[in-house]
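Visitor: Sequence and predicted model, in that order:
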Amino acid sequence: MNTFEQKRCQNMAEEIAQKVFINEELFNAFCQIPREIFSPLKAHAYRLDALPLANSQWISSPLTVAKMTMALDFKNADSILEIGCGSGYQAAILSKVIRRVFTIERIENLAKKAAQTFRELELFNINVKFDDGQNGWKNYAPYDRILFSAYATQIPEILLDQLSDDG
């Protein structure tokens, strides 16, 4: 990441911190992940807005990412399952505060693009699966946390079975 991108990331992290509480670890994560790589609207990437992606999907607002990540109480979490990878921005942020990230995306081109972006950023602790997130990812369960970055009308019991006892 060049100096200009670093400054844009830091400015966005500072703007987030003015609006919602984030701890130092999460603040640093926002400073390390260039949001523009995850959004087709590069000129708007550092605004605190949700932005459109392909296939009628959206990249969440950085404020939403911050609130959801803080709500995870991630301090003692070793692994997380994310349902709804999208472009991968939430997973990238999670990868800086949680050791192992497993993310599922039901739209194949988004899953492939996210996996490619993670490789380019050398985020090797993120695992991507193209599948319907309703069934979770049993192979790596149990997870310390499960995060829904996608819309869900209810939480399937099979996902709760993949959550660790302390999750």
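Guide: The structure has been received and is ready for your questions. Numbering: from 1, shown residues only.
Visitor: going forward, measure contacts between C-alpha atoms and count neighbours the same way
Guide: Fine.
Visitor: tell me what whichever strand or helix holds Q18 is packed against?
Guide: Using DSSP states H and E, Q18 sits within helix 3-19. Taking 3 or more C-alpha pairs under 8 Å, 6 or more residues apart in numbering; DSSP states H and E as contact, the helices and strands that helix 3-19 lies on are helix 24-32, helix 62-71.
Visitor: quick one, strands of this structure?
Guide: Counting by DSSP state E, the chain has strands at residues 51-52, 58-59, 79-83, 100-105, 126-130, 145-148.
Visitor: before we go on, here's another structure to hold up against the first:
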Amino acid sequence: MDRITATKTARLAQECSKIFPLSPEIENAIAKTNREEFVPAGFRHNAYKLDALPIGASQYISSPLTVAKMTEYLFPRGADRVLEIGCGSGYQAAVLSHLFRGVFTIERIEPLLLQAKQRFRNLGINNVHTRTDDGQNGWI
């Protein structure tokens, strides 16, 4: 991540933490995740706003504040692996990849999952495991 992007992600993490207090580990995980990579090109200028944005297939990337809250409420301290239902763009899984040795994520919309997998490869995220399926089936 270049210096400008690192500054943007750090500011985003701080902004989330001002609204909803975050543990240092979670604030750091958000600061280390380049949100621009998970937003369609036409919306990259809005990547660091606290808004949900469309990602295709009538789906949205959650607001960074929502991702921060979900991650904090997960209370990931001491855990080794996590299962995420609904990979979407892959942003939440990428944040979780900084907190867990293994992230297992399921997405029912195959084109979204294929795009997320490509993002993980491009970013060198190797601890996220993916599956196309309905999350109600779990990881089988």
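Guide: Received, thanks. A quick note: this is a predicted structure, and the numbers were derived from the prediction, not measured.
Visitor: hmm, back to that, so can I have TSV of the helices and strands packed on helix 3-19 of the first structure showing mean neighbour count and distance to T3 of the first structure?
Guide: Shown next, in TSV, are those (neighbours: other C-alpha atoms under 10 Å; distance: least, C-alpha to C-alpha, whole Å):
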stretch	mean neighbour count	distance to T3 of the first structure
helix 24-32	18	11
helix 62-71	18	20
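Visitor: Using JSON lines, lay out those together with distance to N109 of the first structure.
Guide: As requested, those are arranged in JSON lines below (distance: least, C-alpha to C-alpha, whole Å):
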{"stretch": "helix 24-32", "distance to N109 of the first structure": "25"}
{"stretch": "helix 62-71", "distance to N109 of the first structure": "22"}
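Visitor: So which of the ones you listed is nearest A92 of the first structure?
Guide: helix 24-32 (8.6 Å; C-alpha to C-alpha).
Visitor: what about that closest one, distance to the chain center?
Guide: 13 Å (C-alpha atoms, centre = their mean, to the nearest Å).
Visitor: what's that helix in contact with?
Guide: Outside of helix 24-32 of the first structure, the residues within contact range by C-alpha atoms under 8 Å, 6 or more residues apart in numbering are 6, 9-10, 12-14, 17, 66, 70, 93-94, 96-97.
Visitor: Return the most buried member of the strands of the first structure.
Guide: The highest average neighbour count among these, using mean count of other C-alpha atoms under 10 Å, belongs to strand 79-83 at a mean of 27.
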